[in-house]
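*Asks:* 3D, please:
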Amino acid sequence: MSAIASTIFYLLFTSFICGRAQTEIKPGSSLSPTTSPTSWPSPSGQFAFGFYRQGTGFAVGIWLLGKKNNTVVWTANRDDDLFSPNAKLQLTTDGRLLVQTEEGEEIAIATTTTSSTSASMLDTGNFVLYSRNSRVIWQSFNYSTDTILVGQQLSSGQQLVSASSMTNHSSGRFRLIMQNDGNLVLYPVNSASLSSDAYWSSNYLGYNYDYLLLNKTGNLFLVDSTGKKADNILYTAKSPFKNNTIYRATLDSDGIFRLYAHSEGGSNSILWSALNDTCKVKDICGFNSYCTSIDHKLPTCHCLPGCDFIDQNDSTLGCRRNFSESECRNGKENAVSYHMFAMESISWGGGNIPFVQKQMPKEECSSTCLEDCNCAAAIYQSGICSKHEFPLKYVSWDMLDNSTAAFLKVGNLSLNYSNGAFETEHPPSNLTTSNESIVKIVYVILGFSLFLCSVIAVVSHLIYKMRVLRYKRLLDIGDLGLNYEDVALRTFSYKELSRATNQFREELGKGSFGAVYKGTLYRGRRVVAVKRLEKLVEEGEREFQAEMRAIGRTHHKNLVHLLGYCSEGSNRLLVYEYMSNGSLSKLLFGDVRHPYWEERVRIALDIARGILYLHEECETPIIHCDIKPQNILMDEFWTAKISDFGLAKLLMPDQTRTFTGIRGTRGYLAPEWQKNTPISVKTDVYSYGIVLLEILCCRRNLELDVLEPDQVLLSCWVYNCFVAGELHKLVLGEDVDKKVLENMVKVALWCIQDEPALRPTMKSVVFMLEGVTEVAIPPFPTDDY
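*Replies:* Okay, the predicted model is just below:
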């Protein structure tokens, strides 16, 4: 029997035995974070699946039980919010594995195309869902986080991502990738995965190995498609362990990939490490800092001269300059403001591309960097001077390496710079500013002091006058009643958002009040969408206030989440979560494949639940006023979320209707907009009805390029098909549930009734779509038929 056949037989046999031994977890079973049962154990009791405590909340995952501490080996939705003690994990009666939050929100733990009929926690550490014929339809082994267990594969293109820390299992800063070229490589998460970013690899480039495997004897190796193992096994067990020893290979939070063995007594030992020195891990200390260690243990991060830690409580987040940059004139620095700090044994490798690389004497390398406005540091090696900008990454210190010299530009007026550890270990070397230069500087200062003071006074006055004019313009508009203290959002500076969007370079879309740009925050860890309002008149200010008031205190899984805002001078910007899969309009009417029937049904329910939240569950009811496919965005999991609250109309607690000017988009406007009558939440119901028809048929409400004249107006064609009992014409060639299709068509036709009183509420719409409420036969939607 070949090696791959043996491996497959072992996996199937293990899953079969463990699956039969496990007490079946049946639909309707549930777990609680605080009251028993809190988990479902494996047959041997070595593994468990359920809630575990993380910080102040609870996460759902799998852990290996120990006498003192449990070891988490898998976490579901690891980057989502933690759950409260009142959450409930359940295998529902319709076969879904989900968590129901205290607020009633349902969060999927496993997504399957087929309903499960049972589940099991296996002794391999794998949690599985079964279909009616006992076929595995979902398993945690297919969704690795930071660990692989015995029998689990890390296939080509897959990766492990480290945890943030030993106690926080959200995604961390390092990743292990099984590359398509057969090489297993470690990179920092925020890197381009180039060879210059790698800090460890298996060196099997070009061997076309397909996956990494950990077998039951503790051997860790790469395997190709034929089952052939790599000549150099990453780890081979030197002495046999007992049969009940459990092995795991984990990418730890410090960026090192390690193999562990857990004995029956609960103790664990490290069998193998990809690296023995944590300081060899690139980006372990962040930008503008470097790592030192004693005997390859207890790594310590240090800031480069002229920098301080971004967070004194977490030195791994890197450092930033502790001095202000002076004015640059004619491409040269003001030498009075800086000096060059010379260091040995310090270098920075790939990932820092020099903007100048030239052969010159060592002394000239330092002085030319001091005078260059763009130069923050220089490296001198083998007669070559390389000048770099900040920030510097992958900085390393090697006391045995004296082949390079580093020069760093430091401000003479540092802002409380103190780095005791650095001063002790590396005393300052000679400064390039000599005594003679200092004397000349004093004369220059005395000669031009009066002139400089005059220039500063004039410039300051002009800046003040400009700022007064800009703010006066905004004050004339007024704040329209918005109390910023009531909006729990983060405030951003304009400079911060400009840097996050790379000076507003990548445009995602454009609306009537401005454009939306793609950006990144938190050192590239969070992708966001930044809406920049461009009409700085009353109309644009009202748009900004409407967005803030409508979304600031709303939070629902089917609403785009507003993360923060910028209100600086005349700049008005809003920061939203990034929706990676674009708009529903692109999905329904684009050239790519249309969503499957089940996806369309789910999307229709997502939108209905979002509108229901706006109408009935917010502290202040909100009329969106512009429900259309372009304003429905899809996240990375294809969840539909409502966006663009710029036209939203807020109602007072005792209001049900309000007067306002015509808003929204033609084709989705309710008839009452044209009649100058008060609008209500029923205007959104009408728009939703049109959108629902477009979702069902994957076409726009108005299309001129159709086969038959009666098909031009979608709502008219749908009603005619409904009366004639020919709804199949709407979804030709698709395998759909006819009963569900008829039910949804009737709901849509009720929603687009001409009289608002005849339209259902969004709560009724949700109930009808979910099948809770029967749907009556609708009358003609309008008088135009």
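
*Asks:* contacts and neighbour counts: CA atoms only from here.
*Replies:* Noted.

*Asks:* roughly how far does L587 sit from L696?
*Replies:* 13 Å (Cα to Cα, to the nearest Å).

*Asks:* please apply the same query to C566.
*Replies:* For C566, the distance to L696 - Cα to Cα - is 39 Å.

*Asks:* same check on F422?
*Replies:* From F422 to L696 the distance is 66 Å (Cα to Cα).

*Asks:* next SSE after the helix or strand containing I4?
*Replies:* Following DSSP states H and E, one finds I4 within helix 3-21. For helix 3-21, the succeeding helix or strand toward the C-terminus, using DSSP H and E, is strand 30-31.

*Asks:* packing partners for that next one?
*Replies:* Contacts defined by 3 or more Cα pairs under 8 Å, 6 or more residues apart in numbering; DSSP states H and E place strand 30-31 against strand 88-91.

*Asks:* quick check: which helices or strands does the helix or strand just after the strand it packs on pack against?
*Replies:* With elements assigned by DSSP H and E, the helix or strand that comes after strand 88-91 is strand 97-100. When contacts are defined as 3+ Cα pairs under 8 Å, 6+ apart, strand 97-100 sits against strand 88-91, strand 106-110.

*Asks:* the structure of the following sequence is requested for comparison with the preceding one:
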Amino acid sequence: MTSSSYATPQISLKFIIPILVLTSLQLLTSIQSKSCLNPSSSSKVIISGNSTILSENRTFVLGFFNTNDDSKWYLGIWYASIPTPTYVWVANRETPLSSRESSALEIDGGKLTVKDKRDSGCDVVWESVGLKSEGEGDVKLLEDGDLVVVDAHGAAVWRSFDFPADTFLPGMNLTVGQTLTCWKSDNDPAPGRYSLRLRPPDYGEVELLFDGNRTYWTSGNWTGNIFSGVPEMTVPYIYRFYFTNPFTETATFGFTETQLKPLTRFNVDSSGQVRQYTWSPQTEFWNMFWSEPENPCRVYGLCGNLGFCNAKSMVNPCKCFDGFRPSDGSGWDAGDFSGGCVTNSDNNYNCRNDKFESIGDVTFDQEKVESSSTSRSDCERKCLSNCSCIGFSHNPKTNSCKNYFGEILNLGNSSSDLGIIQDSLNIRVSKRVSGKKIEPKTVILIIIISCILAISSIIVIIFLILRKNTINRKKLEQEESVFPVTNLKVFTYKELHAATNGFSEKLGHGGFGAVFSGIVEESTQVAVKRLERPGGGEKEFRAEVCTIGNIQHVNLVRLRGFCSEESHRLLVYDYMPNGPLSGYLKTGGRNLDWDARFRIAIGTARGIAYLHEECRNCIIHCDIKPENILLDQDLSAKVSDFGLAKLIGRDFSRVLATMRGTWGYVAPEWISGVAITTKADVYSYGMTLLELLGGRRNVEGPPDGGNGGESNEKWFFPPWAARKITEGDVAAVVDERLGGEYNMEEVVRVGLVAVWCIQDEEVARPTMGMVVKMLEGLVAVEVPPPPKLLQALVSGESFRGVVSNGQTNTTIARLSNESKDSVSGA
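*Replies:* Model (predicted):
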């Protein structure tokens, strides 16, 4: 009886456990089938596989895409009207689909769902949040890029604009609680570490965050038409900003397109910067108009642990020190530096054998610090004894020691302002130790092999040199026969390298390359420009150079010769002993009397007019500014760099990027993306003429008394000068260094011509030929209207930026009602 009572439960458990397991599996299968494999009766397939949905005018497209991994697919929206793949919204950022063929977008159970329907099963990888739809619904992709779900009555019940990814489009609203989050890298749409939102608790500005809680950049407060810290937003011919209910919990920020309607977008990049782009149909390229923070090293944690940030590096701002390597090599190559750097070590790594490398005075962010008072040797020994210690610093004056643990972020040079510590840092690196000794026989064998390789290399090098000299000699003979009609000399790269002493004496740097001083033909001084991004092949380059070389004018810098050898593209010009005009337009610079200035104004205009109207083929300079107006020994003006825009391939985005610091020279129609004409040069000439008249750059301190005695303000000169000139007070604009010694009639003429040249509309600006006649007094000059766009920037007052503690907080006056009317009517 007793044994029976114990046996019965064992038999029961033996059968019950498998039954429970089987029942559980059936239950899970039932649940999965209900949510995915067996959709509800209201399920509706929107797109699947390679099918897409286009907006009405085919500007945007909705579909499935991948970046560089065929095993990761995403539902997204991108521009259908441009050849460059540019994604503005991604649904399943964190859960990619396995293939496009198994991908589907459906409305199921009142929700928008993305499903991965494989042979082995079906998963819902994404579903809409906040969608409450009853009955049948439909999906529409609007022309502004907004994906909208509408119910049976046509009312919108869900829209993608309410759930943005990393891109801010015209018509989209950024409200309290919404964020834009960057991609993890250029090839990975997964959410990255940087995001943008309206800053709590006042919600009167936007901020960039690291890991959702560390603010490293703010826009400054809303002034009524822009954010005070982003003066580049004052471009009314591209977009119009609005901010409803600022400084409240119902704040909404957005922007709309202008009548020009260039494709434009704001993007939180994986580099942690917010950037504004406009699409140029001519170059088929996204022009980046501005980015913040402007210095990439001000992005918090950009280079990860022990990664060093160098803002001067144009390709890759992050690097690892010697003895370290990127922890994620593929991510590092794709622009995701968040993994930082790790030490190199072998299989027999022993932290006790480590050493320290000094990386000098740097700034960095480190929260785990152990401080003590001891000698440097003891400080180093203390850190070495603890494998968790990653570095130390020691101050010999105070004998203070600091040992650092955990992560070291924001490593940069001493000019960085993100690090909370500035010190001479010593970081821990592995010291590879090998106990194996190399045998003497092996050493002898290595020496013999090395000698054989060295002798073979010398023979090969001598052969290659002789062969190259033969090829160059034949090429030079061929060149002399190809270009018999030009007076240009064809230089070899070796000749120009020797003439410039290895490109050691730099005269300046322009939009197309650096300029170096050189001596050719024993005693003739020349200026050698080394082009950085030449376009076209060698044959096309030579043809264009010969075209430019045949252009001769007293107000154009003469091209003496060129070099086109392999990847080297260099131009040789006459040397201008008095340098560029920009050297006379700065505080403490050399002064020019009025006669010289007036001659420079007319000479420059004649040179540009010759390029526009008298050459066989019209040449648009594309980069008129004081740096490209050179002065000879008699202070005569010589326009330089003409024809380079055509020579380089009219890479307008490149030229615009070089003008980043002096954006005031660029004509409005150029920035807006429309095709430019010779009137773009006229606009740039007008801006230069104002600088020549005022004896100052367009952006620097205001005239005496213009800023209430504050000496640390920046000031945008052209709007103020244009207003004074059109009001008849030209004398207020003239350079005070002239001391009143100038011809008032000529001054008035120059001022009026300058304002005519910077008119908003191309048709209102004179041609350069007409400008010459106006300056020479052959044509009467009427009083022009003030440029509306320039006046809208400042609303009749100066554009000022107050600089304090190394950071710039720009304050801009609100637009007056009159200026608002002017902009809306423009």
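
*Asks:* quick one: TM-score?
*Replies:* Overlay of the two chains. TM-score (TM-score structural alignment, normalised by the length of structure 1): 0.41; 369 aligned residues with a Cα RMSD of 4.7 Å.

*Asks:* mutual contacts of L587 and L696 of structure 1, please.
*Replies:* Counting by Cα atoms under 8 Å, 6 or more residues apart in numbering, L587 of structure 1 and L696 have no shared contacts at all.

*Asks:* from P41 of structure 1, how far off is C18 of structure 1?
*Replies:* 12 Å.

*Asks:* typo on my end, it should be F407 of structure 1
*Replies:* 58 Å.

*Asks:* go on, L298 of structure 1?
*Replies:* 36 Å.

*Asks:* and these two? Which one has more around it.
*Replies:* Neighbours of L298 of structure 1 and P41, each counted by other Cα atoms under 10 Å, are more numerous for P41; the result is 23 against 11.

*Asks:* run a quick neighbour tally on the closest residue to that one other than its chain neighbours.
*Replies:* Spatial nearest neighbour of P41 of structure 1, chain neighbours left out: A48 (4.0 Å); criterion: Cα to Cα, 6 or more residues apart in numbering. Neighbourhood size, A48 of structure 1 [other Cα under 10 Å]: 27.

*Asks:* isn't A48 of structure 1 up against T71?
*Replies:* No - A48 of structure 1 is beyond contact range of T71, at 10.4 Å (criterion: Cα atoms under 8 Å).

*Asks:* more neighbours: F422 and L696 of structure 1, which one.
*Replies:* Comparing F422 of structure 1 with L696 by other Cα under 10 Å, the one with more neighbours is L696, at 19 against 15.

*Asks:* what separates the more buried one from I690 of structure 1, distance-wise?
*Replies:* For L696 of structure 1, the distance to I690 of structure 1 - Cα to Cα - is 10 Å.

*Asks:* repeat for V528 of structure 1
*Replies:* The value you get for V528 of structure 1 to I690 of structure 1, if Cα to Cα is used, is 30 Å.

*Asks:* just F47 of structure 1 next, same as before
*Replies:* Distance from F47 of structure 1 to I690 of structure 1, by Cα to Cα: 50 Å.

*Asks:* pretty sure L209 of structure 2 is touching L198, no?
*Replies:* No - using Cα under 8 Å, L209 of structure 2 is not in contact with L198, being 10.7 Å away.

*Asks:* quick one: terminal-to-terminal distance for stretch 369-389 of structure 2?
*Replies:* Note: stretch 369-389 of structure 2 ends 9 Å apart using Cα to Cα.
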